[in-house]
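Novice: Kindly return the folded structure for what I paste below:
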Amino acid sequence: MSIARALGNAVSGLTATARGTETVAANLANAATPGYARRELAVSAQTAGGNAGGVRVDGVTRAVNASVLSESRLAEAARAEASTRLAFATTIEDQIGIAGNAGSLGAALTDFQTALSSAASRPDDEIRLTQAVDKAQALASRLNAASDQVQAARSAADQAIATNVATLNKSLAEVAHLNRRITVMEADGSDPSSLIDQRQGIISEISKIVPVQEVTRAAGAVALFTTGGAVLLDGTTPTAFGFDAAGQVTVGQTVGSGLALLTQNGIDLTQAQMRLYAGGSLAANFAIRDELAPAVQASLDDLAYDLHERLADPAVDGTLTATSAGLFTDDGVRASLADKTGLAGRISLNTAVIESEGGDVWRLRSGLAASAEGAVGDATLLVAMSDALNQATAALAGTGFSGKASLADRLGTVESQVSTARVNAQSDAAIRNGQADTIWSRLAADGVDSDAEMQRLLQYEQAYAANARVIQAIQTMMDQILGI
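Specialist: Okay, here's the model as predicted:
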């Protein structure tokens, strides 16, 4: 081997070790950086005329397990969807309360029934009558608050959809921009690894909103599709999504009647097309707004209607007619099955028994529509009201209840549904979190291992020293030759 070739080999070795130490330094510096992929130096033997010619640096590669990365994104989408549903279920359970807990809807009903029984035992005691009125008002207020919370959750979900869409559009535009920059850097031979890391992080954030499948295109670009097959980005222009937020969602608003779905490039999507975007926080927020919250509202409305009908029955209070407002009213009038939607938010106590509204508490004893106060010792109506609440009656037509049950049993059914929904959501979230964490651990295993990086650094140091000794030997030989 000639001295010139030996020198060239040694110089190429020094260049490779210098690049190698740079990759090690970058790996160690970014070991905890989200989205950073471990760098590896790609080298090969350089040949010249069939003879060894040193080391050629082919570039720096990113060590990423594409299949695990794809699984991780899908798992994060499932985690985001489950956590969004769990937050809603927990909020509703906290508002309605667990059976037996102070401040719950069940506790309010129990307090009212207890107050009625107490008043029935001493119908002449106006303090007890007043307490029964207060507890009835508290029960109506608890129903109102639960209904308001359901609609607040729908409004929050509607706003979250708007935020998701804005983030999705912004992120897709950033990925398209990075695609163009990466393509340019690939063309001029530069290392685009840092831009690819940045793009990977953005795509991972998109996947929390909508599950994403990444497809590699030419020159380092990528295309993005949902798992349902909808195109998010394939080319230079991303899909533009639109959404008209309703602001404050009210009872009775549905899709097409005050509430909107997504638009894609200016075209309204149908319910069937929305399935292409299933999974992730976007789908969870649509489910809360359009399915989960309305179902809870319907149960509360059924409960309020059952309460209203039990105490508006002329068989219970003989002073009432079939059209009279009972102890509980729909904003002052008798409730009707046709207008049952949203009744839980409107139900209120009849002002005929509220002294601050010009009413008289003795009407709770003598009859809501009585023309004059009856005997102070007559507990017939109070007992009838208490019995009406406790009686196991058939489910009213048009409600979601079935079979015979007392009002407390009906409420127990609603509480059970709400608690079961929360438990199921919590269980699903735990499963999704476990899956996501497991896959993330597998992805992290391919990340930066500081011990392995230090070992590589020692190897580069040894290679550097070996090449430096070759150059030193060549210098000694040249000095001897020149000294002859």
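Novice: all contacts plus neighbour counts: C-alpha atoms, from now on.
Specialist: OK.
Novice: who's in contact with the nearest residue to residue 237 once chain neighbours are set aside?
Specialist: Excluding the flanking residues, the one nearest residue 237 by CA to CA, 6 or more residues apart in numbering is residue 176, at 6.8 Å. Applying CA atoms under 8 Å, 6 or more residues apart in numbering to residue 176 gives the contacts 233, 235, 236, 237, 238.
Novice: Drop anything exposed from those.
Specialist: Burial by neighbour count, 16 or more other CA atoms under 10 Å: within the contacts of residue 176 this picks out 233, 238.
Novice: Tell me which of the contacts of residue 176 fall in strands.
Specialist: residue 233 (DSSP state E).
Novice: Among the contacts of residue 176, which ones are in helices?
Specialist: Nothing among the contacts of residue 176 maps onto helices, per DSSP state H.
Novice: sorry, back to before: help me confirm that the residue nearest to residue 237 is found in a helix?
Specialist: Yes: applying DSSP: H, G, I helix; E, B strand; the rest coil, one finds residue 176 inside a helix.
Novice: Reformat the contacts of residue 176 as a markdown table; add distance to residue 417.
Specialist: Formatted as a markdown table, those follow (distance: CA to CA, whole Å):
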| residue | distance to residue 417 |
| --- | --- |
| 233 | 41 |
| 235 | 47 |
| 236 | 48 |
| 237 | 46 |
| 238 | 42 |
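Novice: And the contacts of residue 176, which is closest to residue 249?
Specialist: Residue 249 lies nearest to residue 238 out of these, by CA to CA, at 30.3 Å.
Novice: Enumerate every residue touching the closest one.
Specialist: 169, 172, 173, 176, 232.
Novice: Swap in 10 Å and give it another go.
Specialist: 169-177, 223-224, 231-232, 265 (CA atoms under 10 Å, 6 or more residues apart in numbering).
Novice: out of these, what pair is the most spread apart?
Specialist: Largest separation among the contacts of residue 238 by CA to CA: 177 and 265, giving 18.6 Å.
Novice: the more surrounded of these two?
Specialist: Neighbour totals were compared for residue 177 and residue 265, and residue 177 leads with 15 against 12 (other CA atoms under 10 Å).
Novice: let's see this one next to it:
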Amino acid sequence: MSLTSAMLTAQSSIAARSAEMAIASRNVANVNNPSYARQEAVVQNIVTDTGSVVYVSHASRMVNQAAFKATLKSGSAAIASGSYANMLDQLNPSGQVPFGMSVASSIGSLNEALVAYGNDPSNQVLGQSAINSANAVVNDIKQSAESLKSTRLEADAAMGRAVDNINNILSDLEGVNNKIVSGSAAGKDVNALMDQRDEMLKVLSEEIGIEVLDQDNNGVAVYTDSGITLFEKSPREVSFDTSLSLGSGEVGKNVLVDGIAVAGPGATAPVSGGAIAGYAKVRDDALVTMQTQLDETAKALVDIFQEHEPAAAGVGDGLFTFVVGAGDLVSRLEVNSAVDPAKGGDVKLLRDGGINGATYKHNTDDNAGYSDLLKSYETAFNQERTFDPVSGVNPTSTLKDFAANTVSWFSAERKMATESSTLDASAFNSNAQMLSNKTGVNIDTEMQRLLTIETAYSASARLMTAVDRMFQELLGAVR
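Specialist: Sure, this is the predicted structure:
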């Protein structure tokens, strides 16, 4: 080998080692960046008649599409189940009694108050206690209904924020994806752009379940996990209208992708992953069921205490009534003003009858010890009745058992949601760790690589120094 060839080899080796060192240093600098994919120098060797030259042609980005897509999918599932569980937790803060327990307890207290009044019907203090218990039932039902309405609206608003975020991400994704495609076609380094796009896809998958399809020149197309196109060269429109009210019987709006419903009660291609899926499940399934449970409770109370004409077929509202006006059933549930002294009523009408007029009076002799009507209410209170199966619990039970069953239903649903969230989070963490192991930066490995590069650099530098000395000696001899 000539001195010139040796010098060229040494110089190219130093340049290659410098490029390798820059790439390894970049890896070390991003060791704590979860969006960064490890890069490795691709070293080429060219042999010619005059010698050999080594150079770094490009930095290869370490990717594992299977692991990346598995991480997206499991992360999306974890966010869906987590958002669902968190919304249910809001209805039952830590340390408080299960949601619905106050209603079940107040119904039990009302039954006890009726029994006490029936055993001593001349004692109007006990009569007033029964009215107070009835008002407590109404208040607890209304407070529970308001909590459900508020939580449904919160889930609805969260869906709106998620849609806004999705549209922003898709808009940004278009620009980054175009740069990657054009840069790849031109042979440019697009590694940083691909890291940026992967981070966008991760955030997008947190909002809505997605599937990613690879295209030419490192481009991608993105679909919902139900198969609807979100992005293919350009973003699709994702739209959603938030609701102003979501009381019982009120239906939330759908999330639309290119006009196709992907979340909501009318979804034809419902997504299963992402926060949107979790929020929709809360808004349209669980809380709607719970609103039905409260509606059924309210209807049962009105029905149990209905007044019947003793000598005719007339029927009218008794202790409880639905006042005329706007709003759902629960919002219109009230203790009948005719028996509530606070509203100018007479407690004894509950004992004697006549809430709906003289023809409904049972205690026509005004006997202070009359208890037949109160006993009939007790009997009706403890009789099995049929509830709407949509309520999700045993449709044939007493009112007390129905109320207790709704508490159990919520506790079981919350427990299952928490368990699912924990399992999904564990699956995501496992996939994320696997992805990190395959494409992430290991600081020990990179430091060892830097030492190896430094050793090679030093050897090339020594060779270059030796060749330079030989040149100097040769030139000195010529002089």
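Novice: for residue 44 of the first structure, helix, strand, or coil?
Specialist: strand.
Novice: so what corresponds to it in the second structure?
Specialist: Alignment note: residue 44 of the first structure maps to residue 44 in the second structure; criterion TM-score structural alignment.
Novice: Can you report how many residues neighbour its match?
Specialist: 12.
Novice: what secondary structure does the aligned residue in the second structure for residue 353 of the first structure sit in?
Specialist: Using TM-score structural alignment as the criterion, residue 353 of the first structure maps onto residue 339 of the second structure. Secondary structure, three-state DSSP: residue 339 of the second structure is coil.
Novice: and residue 339 of the second structure, what does it touch?
Specialist: 127-128, 131, 318-320, 345-351, 353-355.
Novice: Over to residue 435 of the first structure?
Specialist: Contacts for residue 435 of the first structure (CA under 10 Å, 6+ apart) come out as 71, 72, 75, 76, 78, 79, 429, 441.
Novice: switch the cut-off to 7 Å
Specialist: residue 75 (CA atoms under 7 Å, 6 or more residues apart in numbering).
Novice: For it, I want the exact helix or strand it lies within.
Specialist: In this structure, residue 435 of the first structure sits in helix 407-445 according to DSSP states H and E.
Novice: Equivalent analysis for residue 80 of the second structure, please.
Specialist: Going by DSSP H and E, residue 80 of the second structure is part of helix 65-91.
Novice: Could you name the helices and strands sitting against that helix?
Specialist: Contact partners of helix 65-91 of the second structure among helices and strands, from 3 or more CA pairs under 7 Å, 6 or more residues apart in numbering; DSSP states H and E: helix 191-207, helix 275-281, helix 399-439.
Novice: for the shortest one, packing partners?
Specialist: In other words, helix 275-281 of the second structure. helix 65-91, helix 124-185, helix 191-207.
Novice: how close does residue 242 of the first structure get to residue 271 of the first structure?
Specialist: In this view, residue 242 of the first structure and residue 271 of the first structure are 15 Å apart by CA to CA, to the nearest Å.
Novice: And these two? Which one has more around it.
Specialist: Neighbours per residue, other CA under 10 Å: of residue 242 of the first structure and residue 271, the larger number sits with residue 242, 19 against 11.
Novice: what's the following helix or strand after the helix holding residue 435 of the first structure?
Specialist: Going down the chain from helix 407-445 of the first structure, the next helix or strand is helix 450-483, by DSSP H and E.
Novice: That following helix vs the second structure, average distance?
Specialist: When the second structure is superposed, helix 450-483 of the first structure averages 0.9 Å from its matched positions, counting by mean CA distance after the TM-score superposition for the first structure.
Novice: In the second structure, what stretch matches that helix?
Specialist: Going by TM-score structural alignment: helix 450-483 of the first structure matches residues 443-476.
Novice: Sort out which residues of that stretch are buried, please.
Specialist: Those would be 443, 446, 449-450, 453-454, 456-457, 460-461, 463-464, 467-468, for stretch 443-476 of the second structure by 16+ other CA under 10 Å.
Novice: Serialize these to JSON lines and add fields for distance to residue 213 of the second structure.
Specialist: Shown next, in JSON lines, are those (distance: CA to CA, whole Å):
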{"residue": "443", "distance to residue 213 of the second structure": "32"}
{"residue": "446", "distance to residue 213 of the second structure": "31"}
{"residue": "449", "distance to residue 213 of the second structure": "34"}
{"residue": "450", "distance to residue 213 of the second structure": "36"}
{"residue": "453", "distance to residue 213 of the second structure": "37"}
{"residue": "454", "distance to residue 213 of the second structure": "40"}
{"residue": "456", "distance to residue 213 of the second structure": "41"}
{"residue": "457", "distance to residue 213 of the second structure": "42"}
{"residue": "460", "distance to residue 213 of the second structure": "45"}
{"residue": "461", "distance to residue 213 of the second structure": "47"}
{"residue": "463", "distance to residue 213 of the second structure": "49"}
{"residue": "464", "distance to residue 213 of the second structure": "49"}
{"residue": "467", "distance to residue 213 of the second structure": "53"}
{"residue": "468", "distance to residue 213 of the second structure": "55"}
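Novice: Among the contacts of residue 238 of the first structure, which one is most surrounded by other residues?
Specialist: residue 175 (27 neighbours).
Novice: unless I'm mixing things up, it is touching residue 198, no?
Specialist: No: assessed by CA atoms under 7 Å, residue 175 of the first structure is found out of contact with residue 198, at 8.9 Å.
Novice: What is the burial count for the counterpart of residue 108 of the second structure in the first structure?
Specialist: Correspondence of residue 108 of the second structure to the first structure, assessed by TM-score structural alignment: residue 110. When neighbours are counted by other CA under 10 Å, residue 110 of the first structure registers 16.
Novice: Is residue 110 of the first structure located within a helix, as I assumed?
Specialist: Yes: the assignment for residue 110 of the first structure is a helix, going by three-state DSSP.
Novice: Pull out the buried positions in stretch 280-294 of the second structure.
Specialist: For stretch 280-294 of the second structure, by 16+ other CA under 10 Å, it's 280-284, 286-294.
Novice: how close does the match of residue 353 of the first structure get to residue 345 of the second structure?
Specialist: Taking CA to CA, one finds residue 339 of the second structure at 4 Å from residue 345 of the second structure.
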